[in-house]
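>>> A predicted structure for the sequence below; I have some questions about it.
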Amino acid sequence: MSHLRLKATLVGLALCCLHAPPGWADVGGSYGDDGATVRMNEEETAALPTTAQVAGSTVRYVYDFRVHCDQSAAGAVENNCRAAIMACDGTNGPGPLTDVLRREVSAAGVAGPWRLIGTTCYPPASIRPQVTLTMIRNAFHLTPWAKPVVDTQPAGNVTLVNLKTYYRIVWSTDGFQPGEVNVIDPTTMLGHRVEIRPRAQSYSYNFGDGQSSGPTMSEGGVYPTGDVVHRYPKAGQYVVSVTTTWSADFRVDGGAWAPIPDSVVVPGPDTTVTVKAARGVLVNE
C-alpha cells in the first residue's frame, strides 16, 4: 500500500522532511498507540494538541497529513485514489480520507519517529486540494442525459385495440447514453481529469392508460422478441413515456473505475400513441 505525501502546517508548526512510518492502516480506520481504531471527527482534527508532558519534560508535537491511498495494479500511486475518495461521502466529512501522523520533538530538538495516530475526513485546508466524492456527485447530477424516446410497433406510433403493441427505447443523439463517458471540465475538478460513465439502473414505462411496466433493465424491442408489450382495451390517444433511473461509475486521472453511491431519476419525453378500433366490413366483389 502506497501513500501520496502531502505537506501541511498545523498551528504554525513547520514540518521537516518526512520518512514513511513503518505501517499504514487499511481504509476505514487506523490505529492509535493503544491499537484502537481511530477516526477523527471535525472537532478532534481541529483540536490536535501541540505539546505534551512526557517524563516530566515538555515535548512538541509535529503533524503530517497524507491522503490515504491504495495502489494501482501497475504499482503507481494514484494521486486521487478512489479508496480515499469513497471513504468520505460528505455526511462524514468532505474528504478525501487522510492519515494523521505525529512525531514528538524534544526541547533539545531531537525528533522521534512518525506514528500513525488516526484518519480523518476533515483534512486541513492547507494541504493541496483534492477531488472529493461530493464534487463527483454534483457533477453526476449535472450530467446532460440522452433522452429515452418511446418508439412502438406497429410503426408510426399507431396501433389497434387489443393488438399486442411492442415498445422500445430510441436514444436521442444529444446527451450521454448508458456506457458513454462524460469528461468533466478539469477547471471544476482542481485540474484533474474526472470521467463519469452513466449506467441505466432501470426503466419504468408508462403506457398512458393507467398501466405501466417496470422497473426493468429492458430497453424493449420489436416483434417477435421484444419483451415490453401492452394491449389497449379501447381506442384513443395515449401519452407514453419512459422514466430512467441513472447511476454511474467514475475515475480520476485514468485510475480504476468505481461506482458513484448515488442515483438520479430522469423522466423522458412524451410520445403520443394513437389506438384505433378495427372493424370488419363486408364488400361485394
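Received the coordinates, thanks.

>>> alpha carbons only for contacts and neighbour counts from here, please
Will do.

>>> the stretch 51-200 of the chain: strands as residue ranges?
Secondary structure of the stretch 51-200 of the chain (DSSP state E, counting those that start in this stretch): strands at 51-54, 57-67, 98-105, 115-120, 148-153, 158-160, 165-171, 182-183, 194-206.

>>> nearest to Val240, out of these?
strand 194-206 (5.5 Å; Cα to Cα).

>>> just the angle for the top strand by length along the chain relative to strand 148-153, thanks.
What stands out as the longest strand in the chain, according to DSSP state E, is strand 236-252. For strand 236-252 against strand 148-153, the angle by axes from the mean of the first three to the mean of the last three Cα atoms, to 10 degrees is 140 degrees.

>>> can you give me the buried ones in stretch 189-199?
189, 192-199 (16 or more other Cα atoms under 10 Å).

>>> turn these into CSV, columns for distance to Tyr166.
CSV is the format used below for the buried residues of stretch 189-199 (distance: Cα to Cα, whole Å):
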residue, distance to Tyr166
Met189, 43
His192, 45
Arg193, 42
Val194, 39
Glu195, 35
Ile196, 32
Arg197, 29
Pro198, 26
Arg199, 24
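
>>> structure B:
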Amino acid sequence: MTTEYSGAEIGGLVGDDGSGGDGLGPLYVYRLRQPCGLVEERGDVCNALDFQACPADPGRVVEYLTVQQRPVVRTDGTAAVEMPAGAQPGDLLEDWIDLRTECLDITALNPPPSPEEVFSYFQRLPLPQLTTRHAPPGAGLSGLPVVFWTDSPTTQTFTVDIRGFTVVIAAEAQQYTWRTGDPAMPTLTSTEPGAPYPDQAAEHLYRSGTYTAGLTVTWGATFTVDGSAPADVPGTTTTNGPPVTFDVVEATAVLTNPYD
C-alpha cells in the first residue's frame, strides 16, 4: 500500500490535519504504508513483527499501517523546514518520517462499497441467459396454444472484489418476458419460470407460420460486504436468452371410414 493523502484527509488518524490554521495549506502531507513494504524498501526482510491482525466491526476497515509525514511548501511559498532554492508551492521537502505504526481505522479513506457502486458491478456480471422451452416440442398446431417455460437456473451467486472488500452478490430472476415472435402479441410476462403443461409460465395461440421466440429475464439481487447483513441492490438488469424457432401448422380434417 503506497497511497498518499493530504493532512486533512487523514487528520483524524494522526490527530493533526497538518495545516497551520491560516488557510495557506498544510505544513505536512501524510501517507500510509504497510510496514512490510517499508522494511523491504529499506533492504531488510519482513518478519512476524511486521504483521498484525486488526479486529474490526462489520462495515469497518482496520489495517496495521505506518503513518509517515513529510513537509510541503505551502501556497505562500513558506514551509515548516528550510527550503532549497527554487522550491515551489506543493513541493515535498526532506524525507518521509515514520510517525507511528498501529492498527488504524481507515474506513473514511476507503469506505465500503455503496449500493450504487455494487449496482454498477451487478450490471456487468455474466448472468445466465435462460433457455426457452416450448410445447408441442416440434411444430405447433393452429388453434392449440403453444406453452412456454424455462428450466434454466434462476439464481446465481457471484463473489467480487471491490476496492479490497469481498462483496457477495446473490442474483435472482424476478420477471420473465417471453418474446413470442408474433406481431399480434409480441410479449407475454410472468413472475415464475413455469414448467411443462399444465404448469407453464405462459401460452399463446398462433396462426400457421414460422416463429422465433425467446426469453428476456429481469434480474434483481441482494449483496453483502465482508459478511454484513444482506442489502438490496438498487436496480435491475436484463439478459436475453437464445432464440428458438418453430413452425405452427394448420390441422386438416380427414374423413375416414371407421369400418375399413
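Yep, it's here. Values in this document were obtained by computation on a predicted structure and should not be read as measured data.

>>> superpose the two chains and report the TM-score.
The pair, once superposed, lands on a TM-score of 0.57 when counted by TM-score structural alignment, normalised by the length of structure 2; 174 aligned residues with a Cα RMSD of 3.3 Å.

>>> burial check on Glu250 of structure 2, number of neighbours?
Glu250 of structure 2 sits with 15 neighbouring residues when counted by other Cα atoms under 10 Å.

>>> which residue in structure 1 aligns with it?
Here Glu250 of structure 2 is matched to Ala277 in structure 1, going by TM-score structural alignment.

>>> try Ala135 of structure 2
Ala135 of structure 2 maps onto Gln153 in structure 1 when the alignment is built from TM-score structural alignment.

>>> ok, now how distant is its match from Tyr166 of structure 1?
5 Å (Cα to Cα, to the nearest Å).

>>> between these two, which has more neighbouring residues?
Tyr166 (24 against 18).

>>> my guess is the more buried one contacts Val228. True?
Yes: with contacts counted by Cα atoms under 8 Å, Tyr166 of structure 1 reaches Val228, the gap being 6.1 Å.

>>> overlap of the contact sets of the two?
The contact sets of Tyr166 of structure 1 and Val228 overlap at 220-221 (Cα atoms under 8 Å, 6 or more residues apart in numbering).

>>> spell out the secondary structure type for the nearest residue to Ser126 of structure 1 once chain neighbours are set aside.
The shortest distance from Ser126 of structure 1 to any non-neighbouring residue, by Cα to Cα, 6 or more residues apart in numbering, is to Ala8 (5.7 Å). Three-state assignment for Ala8 of structure 1 (DSSP: H, G, I helix; E, B strand; the rest coil): coil.

>>> okay, now Ala8 of structure 1: neighbour count?
A total of 20 residues lie near Ala8 of structure 1 under the criterion other Cα under 10 Å.

>>> returning to what we had before: how about residues contacting the very next helix or strand once past the longest strand of structure 1?
Downstream of strand 236-252 of structure 1, the next assigned helix or strand under DSSP states H and E is strand 258-259. Under the contact criterion Cα under 8 Å, 6+ apart, strand 258-259 of structure 1 has outside partners 82, 248-251.

>>> next, the mean deviation of strand 258-259 of structure 1 compared to structure 2.
Its matched residues in structure 2 lie on average 0.6 Å from strand 258-259 of structure 1 after superposition (mean Cα distance after the TM-score superposition for structure 1).

>>> how far away is the spatially most central residue of structure 2 from Thr252 of structure 2?
A centroid search over structure 2 (Cα atoms, centre = their mean) returns Tyr121, at 2.6 Å, as the residue closest to the centre. Distance, Tyr121 of structure 2 to Thr252 of structure 2, by Cα to Cα: 54 Å.
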